[in-house]
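In: Sequence and computational prediction follow.
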Amino acid sequence: MIKHFSSAALLLALALTATTASAHTGAHDIDGFISGLSHPFLSLDHLLVMLGVGLWASRLTPLNAGFTIAAFLSFMVCGAGLALSGLTIQGVETGILASVLIVGLLLSVSRRLPSLLVIGLLAGFAVLHGFAHGLEMPLAAAPVDYAVGFLLATASLHGIGLGLGAMLSYHRFGLRMSGYITSGLGLYLLFNA
């Protein structure tokens, strides 16, 4: 039981070491691969959503979990493409902050929700996260390197979430507790934006 709570404590510690969502639209270094690789770990909104997607996917069969993560990454690339094409989406930052809250709520729900609803929400969140970073990519010294680092870090956070989810699933309230923590931090981010 202590081991399961230590997993939740690790999630909270990772979240508390990240910075706020002000990391979008050029407020951080975007030089190349290293900045793309580090950003998801240092931005609280991105960290929480990516871990949350992995935690949520841990409830699924391995095949469906892999599909969910691949779909998220694909929709994130689509969002970046929309930004690079010059499309404008209003309220991206608010949507990103709301994604933290909603992913936390998805984790805290004990009953099964319709898969299409959850996948649709996650795809929408992926587009928003990708869009925000697609706006930054032209500012990077090496945009492709930045994107590769960013996608690699995002996939890594999904994998960490899957691992944490597997550990927390042995405890009756493990995933729900991570959802409560994520939701609380999402509310904090929304009210302090």
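Out: Yep, that arrived.

In: all contacts plus neighbour counts: C-alpha atoms, from now on.
Out: Fine.

In: after the helix with the most length in the chain, next one along is what?
Out: For the chain, the helix that runs over the most residues, judged by DSSP state H, is helix 143-168. Counting by DSSP states H and E, the next helix or strand C-terminal to helix 143-168 is helix 174-191.

In: So what touches that next one?
Out: With Cα atoms under 8 Å, 6 or more residues apart in numbering as the contact definition, helix 174-191 has outside contacts at 4-5, 8, 11-12, 20-21, 45, 48, 52, 55, 94, 97-110, 165, 168-169.

In: Can you list the buried residues in the longest helix of the chain?
Out: Buried residues in helix 143-168, counted by 16 or more other Cα atoms under 10 Å: 143, 145-168.

In: how many other residues sit next to the spatially closest residue to V148 that is not a sequence neighbour?
Out: Once flanking residues are discounted, V148 sits nearest to F33: 6.7 Å by Cα to Cα, 6 or more residues apart in numbering. By the criterion of other Cα atoms under 10 Å, F33 has 20 neighbours.

In: what's the answer for T88, then?
Out: 12.

In: So it versus L107, what's the distance?
Out: Look at T88 and L107: by Cα to Cα, to the nearest Å, they are 30 Å apart.

In: what about versus this one:
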Amino acid sequence: MTRPLLRTLGIAGALALAPSLAFAHVGVGDAHGFVHGFMHPVTGLDHVLAMVTVGIFAWQLGGRAVWLVPTTFVLLMAAGGALGMGGFTLPYVEIGVALSVVVLGAAVAFGVQLPLAAAMGLVGVFAIFHGHAHGAEMPETASGLAYGAGFMLATATLHLSGLALGAAIGRLGDVYGQAWVRRAGAAVSVAGLGLVLGAL
């Protein structure tokens, strides 16, 4: 990944954070919902690990997966969020979220090269669980649209962070860079097992 692309990813991440900073001092209306929505993914270890790992996984796959895999996650997470906000029950949400960390970490650790459609399907299934968890925990006083925009933007920011992290590690070289990326995936997968077992 070229230096201009890394710079672009960094700028995009900073711009994505700007709206939450601008609204952070307002506690009512749409701003209230947006800030709550934005903070929900970034304050949960399971969500952070899964979403950053989606970015690393997409970077490993390369090509169109770099943008299609994270985009699929964000869109299907929004669908899951709508289900959660609407009061629809989805069984095993917490287990689904925790397993996403295990599976995505393992995919990175083993350098799994799935076909693009399969990779999109894999992250899409997990995205529904993450979205439902966000939607079901929306404060009653929050605007649903603003809350959803907040958690979607936070998720996209975490995906960008994962892409940038994968690219940065990859710059260590084809051999050492891939080894470090896989070690990071293994660490995420182990953390996911801790989440499944309730140890984290």
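Out: Structure received. Because the structure is a prediction, the values reported are computed rather than measured.

In: contacting residues for Y176 of structure 2?
Out: G170.

In: Buried only: go through the contacts of helix 174-191 of structure 1 for me.
Out: Applying 16+ other Cα under 10 Å to those flags 4-5, 8, 11-12, 20-21, 45, 48, 52, 55, 97-108, 165, 168-169 as buried.

In: Of those residues, which belong to helices?
Out: Those of those lying in helices (DSSP H): 4-5, 8, 11-12, 45, 48, 52, 55, 97-108, 165, 168.

In: Tell me how far G96 of structure 2 lies from L195 of structure 2.
Out: 11 Å.

In: Equivalent analysis for G87 of structure 2, please.
Out: In terms of Cα to Cα, G87 of structure 2 sits 25 Å off from L195 of structure 2.

In: Among the two, which residue is more densely surrounded?
Out: Legend: neighbour count by other Cα under 10 Å for G87 of structure 2 and L195, higher for L195 (20 against 12).

In: The more buried one pairs with which position in structure 1?
Out: Applying TM-score structural alignment, one finds that L195 of structure 2 aligns to L189 in structure 1.

In: Tell me which residues touch the residue nearest the centre of structure 2, please.
Out: The centroid of structure 2 falls nearest to M51 when counting by Cα atoms, centre = their mean (2.0 Å). Applying Cα under 8 Å, 6+ apart to M51 of structure 2 gives the contacts 155, 158-159, 162.

In: Please give the number of neighbouring residues around G131 of structure 2.
Out: For G131 of structure 2, using other Cα under 10 Å, the count is 30.

In: Quick check: it touching G80?
Out: Yes: using Cα atoms under 8 Å, G131 of structure 2 is in contact with G80, at 4.3 Å.

In: and the longest helix of structure 1, what other elements does it pack with?
Out: helix 2-17, helix 33-42, helix 44-57, helix 62-84, helix 174-191 (3 or more Cα pairs under 8 Å, 6 or more residues apart in numbering; DSSP states H and E).

In: By how much does it deviate from structure 2 on average?
Out: Averaged over the aligned pairs, helix 143-168 of structure 1 sits 1.0 Å from structure 2 after superposition, using mean Cα distance after the TM-score superposition for structure 1.

In: so where is that helix in structure 2?
Out: The aligned range for helix 143-168 of structure 1 is 144-169, by TM-score structural alignment.

In: H47 of structure 2 and G96 touch, don't they?
Out: No: H47 of structure 2 is not in contact with G96 according to Cα under 8 Å; the separation is 11.2 Å.

In: When these two are compared, which one has more neighbours?
Out: H47 (24 against 20).

In: quick one: contacts for that one?
Out: Contacts of H47 of structure 2 by Cα under 8 Å, 6+ apart are 41, 97, 130.

In: so the first one makes contact with L49?
Out: No: in this structure, P41 of structure 2 is not within contact of L49 by Cα under 8 Å, at 9.9 Å.

In: distance of the nearest residue to G144 of structure 2 once chain neighbours are set aside from S143 of structure 2?
Out: Closest residue to G144 of structure 2 apart from its sequence neighbours, by Cα to Cα, 6+ apart: G33 at 7.0 Å. Distance, G33 of structure 2 to S143 of structure 2, by Cα to Cα: 5 Å.

In: Show me which of these two is the more surrounded one.
Out: Neighbours were counted for G33 of structure 2 and for S143 using other Cα under 10 Å; G33 has more, 25 against 20.

In: is it true that that one touches E137?
Out: No: with contact defined as Cα under 8 Å, G33 of structure 2 does not reach E137; the gap is 11.6 Å.

In: Need the overlap of contacts for the two.
Out: What both G33 of structure 2 and E137 touch, as defined by Cα under 8 Å, 6+ apart, is an empty set.

In: With adjacent residues omitted, what lies nearest to I95 of structure 2?
Out: Closest to I95 of structure 2 by Cα to Cα, 6+ apart is V196, at 6.3 Å.

In: mean per-residue distance, stretch 33-42 of structure 1 to structure 2?
Out: Looks like 1.8 Å for stretch 33-42 of structure 1 (mean Cα distance after the TM-score superposition for structure 1).
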